[in-house]
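In: After the sequence you'll find the predicted model.
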Amino acid sequence: MSGMKDSGIEWVGEIPNEWEVLRLKYVAIVQTGNTPTKTDQSNYDESGILWVKPDNLNEFKPIVETKERISETGLSNARIAQPKATLVCCIGTVGKIGFSEEAVAYNQQINAVEFDEDNIFWKYGLYFLSTQQGQHQFYMNGNVVYILNSEKHKNISIVKPPIDIQQTITNYLDHKCGEIDSVIAAKEKTNALLKEHRQSIIYEAVTKGLDPTVPMKDSGIEWIGWIPMKWNLDRLKFHATLNPLVDTSSFQDEDEVSFVPMENLKSGYHFNSTVSYSMVKKGYTQFNTGDILIAKVTPCFENGNIAIASDLIRDTGFGSTEINVIRSSDMIVKYLFYYLQNPKFIERGIYDMFGVAGLKRLIPGYIIDSFYPIPTRAEQQAIADYLDHKCAEIDSIIAANNTTIEKLKEYRRSIIYETVTGKTDVYQV
């Protein structure tokens, strides 16, 4: 290379003198997906074409399966991305990317970027766009939910080396990223095994207690099994309230409040966003500090997305309508929190879900009308304390692995960025 020049793009920096900078609209077709009507089930068929949603986007691993597929009938109402198009999340987690090696349908939360192969080699384009979170954020809009529409998406700039250099860059990155990804995969496998172990510890503690020598009795409920003889069995509705009332009478439209969108509710914790009360005073779930938040829709319920509400402005929060709120009246909150993570309780809830595939919800009364083993309050507290300790041990190992994974991903991102912008000369490494 003969030298470097300023690209004029904040998130790219300098590039080789011979390389060009073009907007996507000159080298690609950008189109937003859609959802064929759910009321007509003939649009969907388990043997049809893959129907991609943001959860399916997996960076540089091709999408090979989706929960739903579009039928031959549905294809006439769907948007189709050609094989190896770059799929970019355009609502919510804007900039998340993925691709498929086959033609796929995709929903309205995704923009498909189909590159002109004479100008941009598809895999180089995928790698480049993965580094441009800054541009994606610059062109998106919205307050509670961020959106990058296709017209603005077309204005994102891409660096264009000669096509043979793009292919060389791709080969180099495939090799380097493959090495890093193999280490990441090993760490992720370890974490998956640790999470399974964590779930088994929770199940044993909340259904069998901590003393293996006590007499047991059959609960009569298949997914609970045997429980200590002295424990009671009762419906949760006699010990807690589902979606209780929250007093918001003192809030003014301009007041800042805590908001928990579904993507901020995780397994064991949640993140708070801050919005004005006027934006969430109608049509959102409400809760107080100490309430249990649990997802009621796929796939979040299966993933164990549950947390105890905390760090709320004025002890009051607002969230997605797909979140159930549980307020204990006489049970130890932490014990109930752990019981709701019981894998067999979750499995049973999944079995009874209703709705169309990919958008199923818990039966309204499942959580509150189900029977629960009820130890004494002292035992509930002891179980909660025990699980706090055991889960903290496991979570610390998982967290350490996650830190390593994030560092590896950051290293991978830096390699990709340095390479697709020409700062690393692949002919010199």
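Out: Received, thanks. Numbering: from 1, shown residues only.

In: For the rest of this, base every contact and every neighbour count on C-alpha atoms.
Out: Noted.

In: next helix or strand past the longest helix along the chain?
Out: When the chain is parsed with DSSP state H, its longest helix is helix 163-208. Following helix 163-208 in sequence order, the next helix or strand is strand 216-218 (DSSP states H and E).

In: tell me how far that following strand is from the chain's mean position?
Out: How far strand 216-218 lies from its chain's middle: 39 Å, per Cα atoms, centre = their mean, to the nearest Å.

In: which outside residues touch it?
Out: With contact meaning Cα atoms under 8 Å, 6 or more residues apart in numbering, strand 216-218 is reached by 225-229.

In: would you turn the residues you listed into TSV with secondary structure, distance to P36 and neighbour count?
Out: Listed next are the contacts of strand 216-218 as TSV, based on DSSP: H, G, I helix; E, B strand; the rest coil; distance: Cα to Cα, whole Å; neighbours: other Cα atoms under 10 Å:
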residue	secondary structure	distance to P36	neighbour count
G225	coil	43	13
W226	strand	46	17
I227	strand	47	24
P228	strand	51	22
M229	coil	53	14
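
In: distance of D247 from I292?
Out: Separation of D247 from I292 (Cα to Cα, to the nearest Å): 17 Å.

In: quick one: which of these two has more around it?
Out: Set D247 next to I292 and count neighbours by other Cα atoms under 10 Å: I292 wins out with 25 against 11.

In: okay, pairing it with this:
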Amino acid sequence: MSDFQIETVSDFQVEARSDSQVKCIGISELDLYPEYKNSGVEWIGEIPKEWDTVRIKWLSPVKRGASPRPIDNPIYFDDDGDFSWVRIADVTSSERYLEETTQKLSKLGSSLSVKQYPGDFFVSIAGSVGKPIITKIKCCIHDGFVWFPYLKLNSEYLYYIFTSGEPYKGLGKLGTQLNLNTETVGNISIPLPPDEYEINEIVVFLDRETSRIDTLIEKKQRFIELLKEKRSALISHAVTKGLDPDVSMTNSGIEWVGKIPIGWHITKLKYLVNLRNEKTNNVINYSTKIALENIESFTGKLLNSYSDFEGDGTIIKEGDVLFNKLRPYLCKAVIAPSEGVAVGELLVFRIQETLLESKFLLYRILTHEFISLVDGATYGTKMPRASWEFIKNIEIPVPSLPEQQAIASYLDRETAQIDTLIEKIKQSIEHLKEYRTALISGAVTGKIDVRGTVCE
């Protein structure tokens, strides 16, 4: 008797529907200001009559950070130093606040850089270009950041303006394509409510509402991870224990496999598949070219069959199972949809059709147990890879061909439903992210009136 109960996707759909909801206010539920005027700034549009617009440089000069040179000199660093050293990676990995970095500067190092104190606001102009951050620690910034020495405006409000990405319209796309410097940042115009109290109300409103949205996104992301775990467990169980919960089991004699149904047999992979190694240097002549980037991890899905790879390839035919041998990508495997060529580090397995179903093998080699086994035998330092000599001697449990086909059909159906549910949740998350951006933009430009909502 199996101790694993096969749960269908309907069980998870019920869980998804019953997942506790986080109430987020809708933009349509909020009032508008009584009267608007043209701001004269494209990204801002109309603003409330009492508001104004102001260039950043009118609020404070815009300055660049500075680095001690040469930066790799150890005299500039001290693990017990008072000021943390901010790298682009530290800001990229942070959300709104910078709370820690991996290095600290010595007294000499910090004297040659630009010091920032808790509450200070600065913006990246290199790497994650345009990313704003508020520091909660004493730190020093290099010339990949700009800062605002005389800024008196609420830094939280300024953070929301910049994190929307709207001020960068016309300057490029938020990220590495933006071209920012002290002049372009200084010339950015921002909307300005008439008093500090209203600014604070906007910040408090956005803190509350974005927190609710972020909580809901986090719950959905956790549910996606749960679905992926259940998908993996479903596959692993089906290809090892079968579909009949009442079948008698016997010890397989293989530690990573455990018990298998009576009637199944243990066979080395080399007796079920042949490794194909028919090379061609004319990959351009094939309409189907499959490389690592074409394969989705863990799902066995072919994202597309185009690659601009121009080196040698291995000829494949429909039904061949392709398995990547590089350690970081062992979770990439797929069935060839047609004749073509596999390029890069893909092993091509041609199955013995009287013994093995391609889809059954695909599900087997995508289990965490199989991948972990192969991973433990990879060799090399810079880019470890698996060898066919090891893989061909892996013993796997194999049922009769009709049972393989039944298992494959069952898993096709169940994983398709789980994948559909995951995709719907991902779309929901994207909609929430879009709504979050729209809410921030609406609040900081006065398109919605959030006054009086902070006590609700």
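Out: Ah, there it is. Being a predicted model, the structure only gives us computed values, none of them experimental.

In: Please work out the TM-score for the two chains.
Out: With the length set by TM-score structural alignment, normalised by the length of the first structure, the two chains reach a TM-score of 0.63; 384 aligned residues with a Cα RMSD of 5.7 Å.

In: Return the distance of the longest helix of the first structure from the chain's centre.
Out: Worked out by Cα atoms, centre = their mean, helix 163-208 of the first structure lies 15 Å from the chain centre.

In: and what of stretch 264-284 of the second structure?
Out: That offset, for stretch 264-284 of the second structure, works out to 33 Å (Cα atoms, centre = their mean).

In: where along the first structure do the helices fall?
Out: 72-75, 122-130, 133-139, 150-153, 163-208, 277-280, 333-339, 343-351, 366-369, 377-420.

In: These: which one's closest to V94 of the first structure?
Out: helix 133-139 (6.8 Å; Cα to Cα).

In: compared with the second structure, how much does that closest one deviate?
Out: In the superposition with the second structure, the average deviation recorded for helix 133-139 of the first structure is 6.7 Å (mean Cα distance after the TM-score superposition for the first structure).

In: returning to that earlier point: next, format the contacts of strand 216-218 of the first structure as JSON lines and append distance to I415 of the first structure.
Out: Shown next, in JSON lines, are the contacts of strand 216-218 of the first structure (distance: Cα to Cα, whole Å):
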{"residue": "G225", "distance to I415 of the first structure": "52"}
{"residue": "W226", "distance to I415 of the first structure": "54"}
{"residue": "I227", "distance to I415 of the first structure": "54"}
{"residue": "P228", "distance to I415 of the first structure": "56"}
{"residue": "M229", "distance to I415 of the first structure": "60"}
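
In: Let me have the helices of the first structure in JSON lines, adding distance to Y106 of the first structure and mean neighbour count as columns.
Out: Listed next are these as JSON lines, based on distance: least, Cα to Cα, whole Å; neighbours: other Cα atoms under 10 Å:
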{"stretch": "helix 72-75", "distance to Y106 of the first structure": "11", "mean neighbour count": "18"}
{"stretch": "helix 122-130", "distance to Y106 of the first structure": "17", "mean neighbour count": "23"}
{"stretch": "helix 133-139", "distance to Y106 of the first structure": "19", "mean neighbour count": "16"}
{"stretch": "helix 150-153", "distance to Y106 of the first structure": "14", "mean neighbour count": "18"}
{"stretch": "helix 163-208", "distance to Y106 of the first structure": "25", "mean neighbour count": "16"}
{"stretch": "helix 277-280", "distance to Y106 of the first structure": "29", "mean neighbour count": "18"}
{"stretch": "helix 333-339", "distance to Y106 of the first structure": "36", "mean neighbour count": "22"}
{"stretch": "helix 343-351", "distance to Y106 of the first structure": "25", "mean neighbour count": "16"}
{"stretch": "helix 366-369", "distance to Y106 of the first structure": "32", "mean neighbour count": "17"}
{"stretch": "helix 377-420", "distance to Y106 of the first structure": "26", "mean neighbour count": "16"}
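
In: Figure out which of these is closest to P16 of the first structure.
Out: helix 377-420 (10.5 Å).

In: mind listing what Y172 of the first structure touches?
Out: V426.

In: Give the aligned equivalent of it in the second structure.
Out: Using TM-score structural alignment, the partner of Y172 of the first structure in the second structure is F205.
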